[in-house]
Each structure stands twice: as structure tokens, then as C-alpha cells.
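[1] Give me the fold of what follows.
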Amino acid sequence: MAQAPGVEVNINANDWRASLSKRTRSMIVSAMVKQCLPFFGSEGLDRLRDHAKRFEEKTFTTATSLSEYLLTISMKLISVETRACCRVANPRNQV
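    Sure, this is the predicted structure:
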């Protein structure tokens, strides 16, 4: 299995958080912002960055494993993308 940058190999489930460096977590937040930016526009960049950082921190704290952490973030990004695409497809349904 390929090793992700910033993630140590041979970790047990109890210390998975120690395997993620601050740099890796920062890269994850940046990737979240980058993926969401086309849907929200650059006007709200600071707000989007703050929201992504808070979401990552909450997910990091509550996840019980690295897989749950990555899955939760991935599912959130898919959800954001799906909602944004629906708004574009059906502009009359915007709230």
C-alpha cells in the first residue's frame, strides 16, 4: 500500500492522530478550500478557510481512526459539491 506524505507507517488505532503532522493537516484544510472555492467564490475565501479549519479540527478530534477521519472529510466534500451542483442546475430552488 502506498504511504501518504506526512503519515507514518505501522501505527496502531489508538495513536493514529500522532501519525498526522500539522503540515499534513494544514494541507488537508488547503485542499478542502481549493475544492470548495469554485462553488463559493473568492469573496468568501477567509470565511471558507475558517469553516474548513474548524471542520477539520472537529473531525480530527471526534474520529476514532484515520480511515474515519479521511472518510468524514471526503463525504463532506462530496456533499458540498453535490449541493453546489444542484444549486447551479436549479437556480430557482436556492434558499
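[2] only C-alpha atoms for contact and neighbour calcs from this point on.
    Will do.
[3] which SSE is residue 38 in?
    Assigned by DSSP states H and E, residue 38 belongs to helix 22-40.
[4] what does the helix or strand just after that helix rub up against?
    Using DSSP H and E, the helix or strand that directly follows helix 22-40 along the chain is helix 45-62. The contact list for helix 45-62, computed with C-alpha atoms under 8 Å, 6 or more residues apart in numbering, reads 17, 25, 29-30, 32-33, 37, 40, 69, 72-73.
[5] let's see this one next to it:
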Amino acid sequence: DSTMDTRSWTLSPWARQGIVNKILDTLKRHMPFTSPEGMEELKKVALRFEEKVYTTAANQTEYLRKISLKMLSLRGWSQGSAVNPCA
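    Sure, this is the predicted structure:
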């Protein structure tokens, strides 16, 4: 079936959850929410972002690179500086 996942690499669920937690920590530092609803939304954002990167990355190096670049660009954005992750 052509719709099956043909990824040649995988990460364990606990490793992926660790990455999601790090993404969430970064989001909380740069976009603080105090309400429970805001925290739930940040969790959803972190999960969706990780899932998107995981399903599109060709390998673990690309997966980690894409996440790292996004987290660095978020840090720059929150500090008010223009960061171009493509540069």
C-alpha cells in the first residue's frame, strides 16, 4: 500500500515525547500562558509541530536540525530580532 509509512528510520515513543517536552519548554519560555486553556493549546502546538517534522524528515539528523532551527528562530523572534532560519 503506497500510503503506508516507508520511513527508513524511527525514534521510540519516549524519545519523541522527550523532544515534544523540550519544544513545549521552549514555547512556555517565549510565549507564556497562565491559563489551563493556554497551556493545553501550547501542548497541541508542540505535538503538531513534532509530528509534522517527524513525518517529513528523511532521517534523524534532518528531524533534529529542523526542530533546532525552529526553536532558535522562536528564540530570536521572542527577543524582537529578525532571524532568518534559511540563511
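[6] What TM-score do the two superposed chains give?
    Once superposed, the chains reach a TM-score of 0.76 (TM-score structural alignment, normalised by the length of structure 2), with 72 aligned residues with a C-alpha RMSD of 1.4 Å.
[7] hang on, the earlier thing: corresponding residues in structure 2 for the helix holding residue 38 of structure 1?
    Following TM-score structural alignment, the aligned partner range for helix 22-40 of structure 1 in structure 2 is 13-31.
[8] ok, now which ones touch residue 26 of structure 2?
    Residue 26 of structure 2 makes contact with residue 71 under the criterion C-alpha under 8 Å, 6+ apart.
[9] can you do 10 Å?
    If you count contacts by C-alpha atoms under 10 Å, 6 or more residues apart in numbering, residue 26 of structure 2 has them with 20, 32, 46, 71-72, 74-75.
[10] The match of helix 22-40 of structure 1: how far from the chain's middle?
    Computed by C-alpha atoms, centre = their mean, to the nearest Å, the chain-centroid distance of stretch 13-31 of structure 2 equals 7 Å.
[11] tell me which residues in it are buried?
    Buried positions in stretch 13-31 of structure 2, judged by neighbour count with 16 or more other C-alpha atoms under 10 Å: 16, 19-20, 23-28, 30.
[12] Same question for stretch 65-77 of structure 2.
    66-67, 71-76.
[13] repeat for stretch 60-74 of structure 1
    Going by neighbour count (16+ other C-alpha under 10 Å), the buried part of stretch 60-74 of structure 1 is 60, 63, 65-66, 69-70, 72-73.
[14] longest helix of structure 1?
    helix 66-89 (DSSP state H).
[15] Can you name every helix or strand that that one contacts?
    Judged by 3 or more C-alpha pairs under 10 Å, 6 or more residues apart in numbering; DSSP states H and E, helix 66-89 of structure 1 is in contact with helix 22-40, helix 45-62.
[16] The first one to helix 66-89, inter-axis angle?
    Angle of helix 22-40 of structure 1 versus helix 66-89, following axes from the mean of the first three to the mean of the last three C-alpha atoms, to 10 degrees, is 20 degrees.
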